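Enquirer: Provided below are the primary sequence and the corresponding predicted coordinates.
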Amino acid sequence: MAKIKGAVVVDQERCKGCDLCVTACPTSVLELHPREVNNKGYHYAYMKNPDDCIGCSSCGLVCPDGCLTIYKVKV
């Protein structure tokens, strides 16, 4: 069985830091950036542990603003 490697691309300017994607991630890949904010003043989501991403798309399904794009690659 092939291993799946995932990647999440966050549209940082659209992200409002609602934390839903962080909560939905089963492998704790995402986190709200602790120091940086976007132009609207929100702490945006980013991949804290990119090597743990399995590309399940749970984060993208719960994002109310469609800020996340999820990629999957067989390794």
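Expert: Yep, it's here.
Enquirer: Every contact and neighbour count from this point should use C-alpha atoms.
Expert: Will do.
Enquirer: Please identify which helix or strand holds the residue nearest to Val8 when sequence neighbours are not counted.
Expert: Among residues not flanking Val8 along the chain, Ile70 sits closest, at 4.6 Å (Cα to Cα, 6 or more residues apart in numbering). Under the criterion of DSSP states H and E, Ile70 resides in strand 68-74.
Enquirer: here comes the other one, which I'd like you to weigh against the first:
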Amino acid sequence: MKYKEDIFPGRTYCSCSNFLYSIYNRVLKPTPKTRIYIDYNQEKIVIECKICGKKENIPFSRIKPKRNSCMD
């Protein structure tokens, strides 16, 4: 099950068929054809395609690292 959970979480393409990003093992991996903005007030990351301008909002909760129980 862990194998599927690590690979499945997110892949997004824009209208010009450009691959924007993937989330693998809770790590965000954008492509070079994107711009990244961080909005700390709304706790999200905005990834924008440089070619067509499509914007994708990703909440911090999808990429925050898991907490260790010893650090709580």
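Expert: On my side now, so go ahead. Worth saying up front: this structure is predicted, and the values here are computed from it rather than measured.
Enquirer: And the TM-score, once the two are fitted together?
Expert: The TM-score (TM-score structural alignment, normalised by the length of structure 2) is 0.26; 39 aligned residues with a Cα RMSD of 4.1 Å.
Enquirer: quick one on the thing from earlier: the strand holding Ile70 of structure 1: which residues count as buried?
Expert: Buried residues in strand 68-74 of structure 1, defined by neighbour count with 16 or more other Cα atoms under 10 Å: 68, 70.
Enquirer: Quick check: the gap between His34 of structure 2 and Lys4 of structure 2.
Expert: Actually, residue 34 of structure 2 is Thr rather than His. 26 Å (Cα to Cα, to the nearest Å).
Enquirer: who has more neighbours, these two?
Expert: For Thr34 of structure 2 versus Lys4, the count of surrounding residues by other Cα atoms under 10 Å is larger for Thr34: 20 against 8.
Enquirer: Just give me the neighbour total for the nearest residue to the more buried one once chain neighbours are set aside.
Expert: What sits nearest to Thr34 of structure 2 in space, not counting adjacent residues and going by Cα to Cα, 6+ apart, is Cys49, at 4.7 Å. With neighbours defined by other Cα under 10 Å, the count for Cys49 of structure 2 comes to 22.
Enquirer: After the helix or strand that Val46 of structure 2 is a member of, heading C-terminal, what element do we hit next?
Expert: Following DSSP H and E, one finds Val46 of structure 2 within strand 44-49. Downstream of strand 44-49 of structure 2, the next assigned helix or strand under DSSP H and E is strand 55-59.
Enquirer: So which elements touch that following strand?
Expert: strand 44-49 (3 or more Cα pairs under 8 Å, 6 or more residues apart in numbering; DSSP states H and E).
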